[in-house]
Structure formats: structure tokens, C-alpha cells
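Student: pasting the sequence and the predicted model now:
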Amino acid sequence: MNDPVEDLEIQLLLEALYQRYHYDFRDYAPASIKRRLRQLKEKLGFTNFSAMQESLLHDTRILPHVLAYLTVQVSEMFRDPGYFRAIREKVVPVLRTYPSLKVWIAGCSAGEEVHSLAILFREEGLEQRTMFYATDINQAALKAASDGIYGLDRIKLFTENHQKSGGKSSLSNYYSAAYGKASFDRTLRDRVVFSDHSLVTDAVFGEMHLISCRNVLIYFDRTLQDRTLKLFRESLVRKGFLGLGAKESLRFSSEADFFLDFDKNERIYQKRDA
């Protein structure tokens, strides 16, 4: 049951977050935001969102906790292997025709997808002509992505995904294991630029040949989804590619007519020539 007072408190909290720190979550899907903020309120021991807002305004130490809950950090390497297989088998042959390439991983989280694409491009011989741009609004996530260190308990799933995606080598070639951690080869990040970039407030990000933004739009409302997809369209070269998450689609977007269904099953789209 909706509590109108709680809804107002959340609205004011998000406005305070934007005005004080310039992080804009005001157009995120309300149900998702409310669920995560309730979890955070309980964890931090606040009796209500007004108390959380007061703390957020006067104590900067709470900001990382808020961002950690509002920016979902759930991913895995080669997540949804069919998507990466489609990139490898259908998109890469087109990308080979370019002398140089730019790839944007938007909402890169802790870097699992960054490393997945870097490995894929290395295996396909495209790494040295490619610059990767990995962006997120969460500084802790960007730090984790640039470190490239993951729990050893996750490697079995990463390895299975890599094999299913059509991997041409063993994933173990790309990391070293010690003390319960897997540290991925630093050279995989030699051609990666990690950057703070907000899909909500920031502008076009270069001229990209491939943009991969998976499982981010599902947390936006329709207006913000359209704004983000327009940003992607304007950031892509002619006939550039856009990859979305398994539960995301251009179907009902105002941007749908600007794209072709390149691989409908794997949610890969190609910007129209004109």
C-alpha cells in the first residue's frame, strides 16, 4: 500500500541528492527506487526518509552508501552468453571493416562486461585497433572495474559463460589466482578509459561503433529511457550497433524508427544509415 507521506519524503530525498551532489535519480522507476531506499534505510537504522535526507545533506560519508544502493552492481563476465556470441559472430565481421573502433560500455558496474569485451576483441584480433570507454556514476564501481579483481568463487560461472559465448581460448589465460581472488591481466585494460558519466544528465559521448548498455534501462522510467536512447543514437556512427539487456527493447521507444533489429533475440540493434 502506498504511503503518500513516504512518497513525498522519497521525492524530497532524491531532490536533495540532486541539488547537493548532482546525482539525478528523480526519473528512475519509482518502484525500484523505493525498494532499494527502504533496504538502505533499514540497514543504516533511520526511522524515516526525512532523517536520511538530513544526514545526506550534512554528512558526505553517507553518499557512497546511497549510491551503492541506487546503482545496481550485479553482473558477471559474459552474462547471457548468446549476446556475446552474437557480437562475436555477427557484429565483429562488420566491425572488421573499420580501421579503428570505439566501444562504449555504459553503466559498466564493476567491470565484468568491460573485461568480457576486451577478451572477445583480443580473441577476434580487434583489440589493438579499439578504444573502450567504460562509464558509470558510481566511483567505487569504476575503481573496482579498473582493478579487475574478482572473487575466485565466481570464476567457474565466468568460465562457463566464456565457453558458451564461443570463446577461442581458456579464460584462465587472462587471470592469475591468489588468496581467493582472481586478478585479470592488466593489459586487458590498457585500451580502456574509465570515466564518470551520467546517462541522466551528461551529453553525447564521442562517436561510437558499438554501445553496450545492458540491464540499466529497466531501472529508468519511459521518459528517461527515451532520453538515454536518443543519447546513444547521437553517440553512434552511421550503422553503429547498440546492445541492450535481455529484458530491454526499443519496441515502444520514440527512438525505435532510427534503428534496425540486427539480432532481435539478443537485443542488438543497428543505427539506420539515414
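Tutor: Good, I have the coordinates.

Student: from here on, just use CA atoms for contacts and neighbour counts.
Tutor: OK.

Student: what segments of the protein are strands?
Tutor: Taking DSSP state E to define them, one finds strands in the chain at 101-106, 130-136, 149-151, 175-178, 181-184, 192-196, 208-213, 236-244, 259-263, 268-271.

Student: in a markdown table: the ones you listed, plus mean neighbour count and distance to Leu44.
Tutor: What follows is these, written out as a markdown table (neighbours: other C-alpha atoms under 10 Å; distance: least, C-alpha to C-alpha, whole Å):
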| stretch | mean neighbour count | distance to Leu44 |
| --- | --- | --- |
| strand 101-106 | 22 | 29 |
| strand 130-136 | 23 | 24 |
| strand 149-151 | 18 | 26 |
| strand 175-178 | 14 | 33 |
| strand 181-184 | 18 | 29 |
| strand 192-196 | 16 | 26 |
| strand 208-213 | 24 | 31 |
| strand 236-244 | 22 | 33 |
| strand 259-263 | 18 | 44 |
| strand 268-271 | 24 | 40 |
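
Student: now those as JSON lines including distance to Val74?
Tutor: As requested, the strands of the chain are exported to JSON lines (distance: least, C-alpha to C-alpha, whole Å):
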{"stretch": "strand 101-106", "distance to Val74": "14"}
{"stretch": "strand 130-136", "distance to Val74": "13"}
{"stretch": "strand 149-151", "distance to Val74": "13"}
{"stretch": "strand 175-178", "distance to Val74": "21"}
{"stretch": "strand 181-184", "distance to Val74": "18"}
{"stretch": "strand 192-196", "distance to Val74": "18"}
{"stretch": "strand 208-213", "distance to Val74": "13"}
{"stretch": "strand 236-244", "distance to Val74": "15"}
{"stretch": "strand 259-263", "distance to Val74": "24"}
{"stretch": "strand 268-271", "distance to Val74": "21"}
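
Student: looking at these, spot the one closest to Val66.
Tutor: strand 130-136 (14.8 Å; C-alpha to C-alpha).

Student: ok, so what distance separates the residue sitting nearest the centre point of the chain from Val74?
Tutor: Geometric centre of the chain, nearest residue: Gly107, 2.4 Å, by C-alpha atoms, centre = their mean. Using C-alpha to C-alpha, to the nearest Å, one obtains 11 Å as the distance from Gly107 to Val74.

Student: and here's the other structure:
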Amino acid sequence: MADTLDDIEIQLLLEALYHRYHYDFRHYARASIKRRLLQARVQLGFGSISAMQSAVLHDEGMLPRLLNYLTVQVSEMFRDPAYYLALREKVIPHLKTYPSLKVWIAGCSNGEELYSLSILFREEGLADKTMFYATDINPTALKKAQVGVYPLDDIRLFTENHQKAGGRSSLSDYYTADYGRAVFDKSLRKQVVFSDHSLVTDAAFGEMHLISCRNVLIYFDRPLQDRALGLFRESLARRGFLGLGSKESLRFSAHAHAFADFCREQRIYQRSEP
């Protein structure tokens, strides 16, 4: 079946983004990318994908606006509470045996997962010996993560999730309400390194004890999923843990042999190779 005009224009735009700005979306799941680019075309007021390509090539200010469509920034604190409960009850006891810890939140979006883990580690007495690395390819999202401010309307859901995740305190202990916003305490990011990092083009990211990359791989095609999982494999310390999203799996990956199921229901794996 021949490609449609939209498909051809999208391929050219993705190539242009890579060669002009080194953002590589060429191996993202094409149906998802197409849907988001068509939405961007309409909402940004362009008559065609080609017109949008011309604008982003000649106006750097258009790039962050387009990135906000190409990168998914939908999350919530303690999303899928059972995942965090499994970390608390099953993974944390292992992590407590280490003198110091490194945790990588890959694809941290606006920071909800980072603050969830920071709170969890504080409640479990691990905050002082843990360094968090929060990475994303979207600079706008990273800036939001660094600020740690969320709509107050979201806090009810965040609070419910926190309690279901085995929270040992009140979520309100960690933020102040201010003009319809919840401003999370800066101490939660005292030991956080925020960094621009691409799972598509960048290298391994240090020796980690826990990598949490949730609901990112679903937007990649199979070869790119394997590349990302290879990075995680290289980045994990021996017996380190990898947490994926509820719809993600290592089952068909070329790297599956390097991991053992640790908590299968919650998609938590442990690096098993020596």
C-alpha cells in the first residue's frame, strides 16, 4: 500500500528534526506520531505538515511548541499505586542493604514520578543516601519538573494514589498550597540531577540501582525499544532493578535474558546476569 501524502510529509519532517536539531523521532511508533503531528498541525494553525516543517526549520522558537506535541506529558503522582507499593514492600528492603543509591527516572516528564519516588524514599529512610537522576528530552517538561508546581485540582487524586501506595504520612506534609497551586518542598529535589537525555541517541547513564521508565517504551517501535532496554541493561548495577509501565514488557526483547522477573504483575525486573 502506497504511503499517503501525510505519511511522506511526516517522514520528511522527522528527518528534518533529526538533521536540524538532533531530535530523533524516526523510530517512534508511527501511528502515535502521526496522530500527534496532525493534532499539532491543526492547533498550531498550519495548512499542511510541510508548512509546519518549514516553520520549525526556520524558526527555533517553534521547536519547543512542536516538542510539546511529540513528547507525551501526561502523568500523575503515584500513578498505578500498586507499582509503588511493590517498590516499597519488595524492592526497598534490597536497596536498604546498599551504603548509597542511584535512581534514574528515564522520561521524567513534568516530574510527578520523580516526586513520588523522592517521597517514597524519604518515608522509607533512604532519602539521605540516594541520588536521583531525572531525565527527559523535552526542556519545557524538565523545567516544570525542576519547579515542582502542580494544579491544586490534581492533589486529591495524588493523595489517594499516595495512600494506596502505602504512604506513611500525609501528602500535604510535602507541599504548600498557593493560589490554586501545590508547590512541592524543594528539599524533595535536594539530591536530584535534572538532565536532557535521549533514549534514542544518548549513551548509558551511570551505574544505577533502580531505573524507573514507565509508559515511555509504548511510544517506540520494536528496534528502538531494544535500544532503550540495552541502555538500561548497561546502566544497571549488578542485581539492580528496572520498573516499566503496566503495558510494557521485556518478553520479546533481545535483552530479556539479562533480567529476571522480580514482580511480574507490576513489571519490575532484576538484572540477573553477572
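Tutor: That came through, no problem. The model shown is predicted, which means the values in this text are computed figures rather than measured ones.

Student: any idea what the TM-score is?
Tutor: Remark: TM-score between the superposed chains equals 0.99 [TM-score structural alignment, normalised by the length of the first structure]; 274 aligned residues with a C-alpha RMSD of 1.0 Å.

Student: could you check how far the residue nearest to the centre of the first structure is from Gln139 of the first structure?
Tutor: For Gly107 of the first structure, the distance to Gln139 of the first structure equals 11 Å [C-alpha to C-alpha].

Student: Ala106 of the first structure too?
Tutor: 14 Å.

Student: burial count for the aligned partner of Arg88 of the second structure in the first structure?
Tutor: Counting by TM-score structural alignment, Arg88 of the second structure corresponds to Arg88 in the first structure. Other residues near Arg88 of the first structure number 19, with proximity taken as other C-alpha atoms under 10 Å.

Student: just give the closest residue to Arg88 of the first structure, not the sequence neighbours.
Tutor: Leu120 (7.2 Å; C-alpha to C-alpha, 6 or more residues apart in numbering).

Student: then Phe262 of the second structure?
Tutor: That would be Tyr269: by C-alpha to C-alpha, 6+ apart, it lies 4.8 Å from Phe262 of the second structure.

Student: from Ser183 of the first structure, how far out is the alignment partner in the first structure of the one you found?
Tutor: Aligned by TM-score structural alignment, Tyr269 of the second structure pairs with Tyr269 of the first structure. Separation of Tyr269 of the first structure from Ser183 of the first structure (C-alpha to C-alpha): 33 Å.

Student: contacts only, for the residue nearest to the centre of the first structure.
Tutor: Counting by C-alpha atoms under 8 Å, 6 or more residues apart in numbering, Gly107 of the first structure touches Ala134, Thr135, Asp136, Ile137, Cys213, Arg214, Val216.

Student: redo the residues you listed as TSV? Include distance to Phe252 of the first structure.
Tutor: Shown next, in TSV, are these (distance: C-alpha to C-alpha, whole Å):
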residue	distance to Phe252 of the first structure
Ala134	27
Thr135	26
Asp136	25
Ile137	26
Cys213	17
Arg214	17
Val216	16
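
Student: among those residues, which one lies nearest to Tyr69 of the first structure?
Tutor: Ile137 (12.3 Å).

Student: quick one: the closest residue to that closest one other than its chain neighbours from Leu242 of the first structure, how far?
Tutor: Using C-alpha to C-alpha, 6+ apart and skipping residues adjacent in sequence, the residue nearest Ile137 of the first structure is Asp196, 5.3 Å away. Using C-alpha to C-alpha, Asp196 of the first structure is found at 20 Å from Leu242 of the first structure.

Student: for the first structure, what spans make up the helices?
Tutor: 4-21, 30-44, 49-58, 63-70, 81-86, 92-95, 112-123, 139-147, 155-164, 222-235 (DSSP state H).

Student: which other residues reach the fifth one?
Tutor: Under the contact criterion C-alpha under 8 Å, 6+ apart, helix 81-86 of the first structure has outside partners Phe78, Asn161, His162, Lys164, Ser165, Gly166, Asp263, Glu266, Arg267.

Student: thought the third one was touching Phe78?
Tutor: Yes. Counting by C-alpha atoms under 8 Å, a contact exists between His162 of the first structure and Phe78, whose distance comes to 5.8 Å.

Student: which one of those two has more residues nearby?
Tutor: Taking neighbours as other C-alpha under 10 Å, His162 of the first structure and Phe78 compare with Phe78 leading, 28 against 25.

Student: surely that one and Glu113 touch.
Tutor: Yes. Phe78 of the first structure is in contact with Glu113 according to C-alpha under 8 Å; the separation is 6.6 Å.

Student: which residues does Thr47 of the first structure contact?
Tutor: Lys41.

Student: contacting residues for the closest residue to Gln270 of the second structure other than its chain neighbours?
Tutor: Computed as C-alpha to C-alpha, 6+ apart, the closest residue to Gln270 of the second structure that is not its neighbour in sequence is Phe241, at 4.5 Å. For Phe241 of the second structure, the contacting residues are Val91, His209, Leu210, Ile211, Ile268, Tyr269, Gln270, Arg271, by C-alpha under 8 Å, 6+ apart.

Student: one more pass at 6 Å, please.
Tutor: Leu210, Tyr269, Gln270 (C-alpha atoms under 6 Å, 6 or more residues apart in numbering).

Student: any idea how far Asp261 of the second structure is from it?
Tutor: From Phe241 of the second structure over to Asp261 of the second structure the distance is 10 Å, taken as C-alpha to C-alpha.

Student: quick check: neighbours shared by the two?
Tutor: Tyr269.

Student: what does the residue nearest to Arg88 of the first structure correspond to in the second structure?
Tutor: Under the alignment defined by TM-score structural alignment, Leu120 of the first structure corresponds to Leu120 in the second structure.

Student: can you tell me how far its match is from Arg65 of the second structure?
Tutor: For Leu120 of the second structure, the distance to Arg65 of the second structure - C-alpha to C-alpha - is 33 Å.

Student: out of these two, which sits in the busier spot?
Tutor: Legend: neighbour count by other C-alpha under 10 Å for Leu120 of the second structure and Arg65, higher for Leu120 (25 against 14).

Student: what about stretch 125-139 of the second structure, distance to the chain center?
Tutor: 12 Å (C-alpha atoms, centre = their mean, to the nearest Å).

Student: now the helices of the first structure in a markdown table, with distance to Val200 of the first structure?
Tutor: A markdown table is the format used below for the helices of the first structure (distance: least, C-alpha to C-alpha, whole Å):
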| stretch | distance to Val200 of the first structure |
| --- | --- |
| helix 4-21 | 11 |
| helix 30-44 | 15 |
| helix 49-58 | 21 |
| helix 63-70 | 13 |
| helix 81-86 | 25 |
| helix 92-95 | 28 |
| helix 112-123 | 21 |
| helix 139-147 | 16 |
| helix 155-164 | 30 |
| helix 222-235 | 7 |
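
Student: pick the most buried one from these.
Tutor: Most buried of these by mean neighbour count (mean count of other C-alpha atoms under 10 Å) is helix 112-123; its value is a mean of 22.
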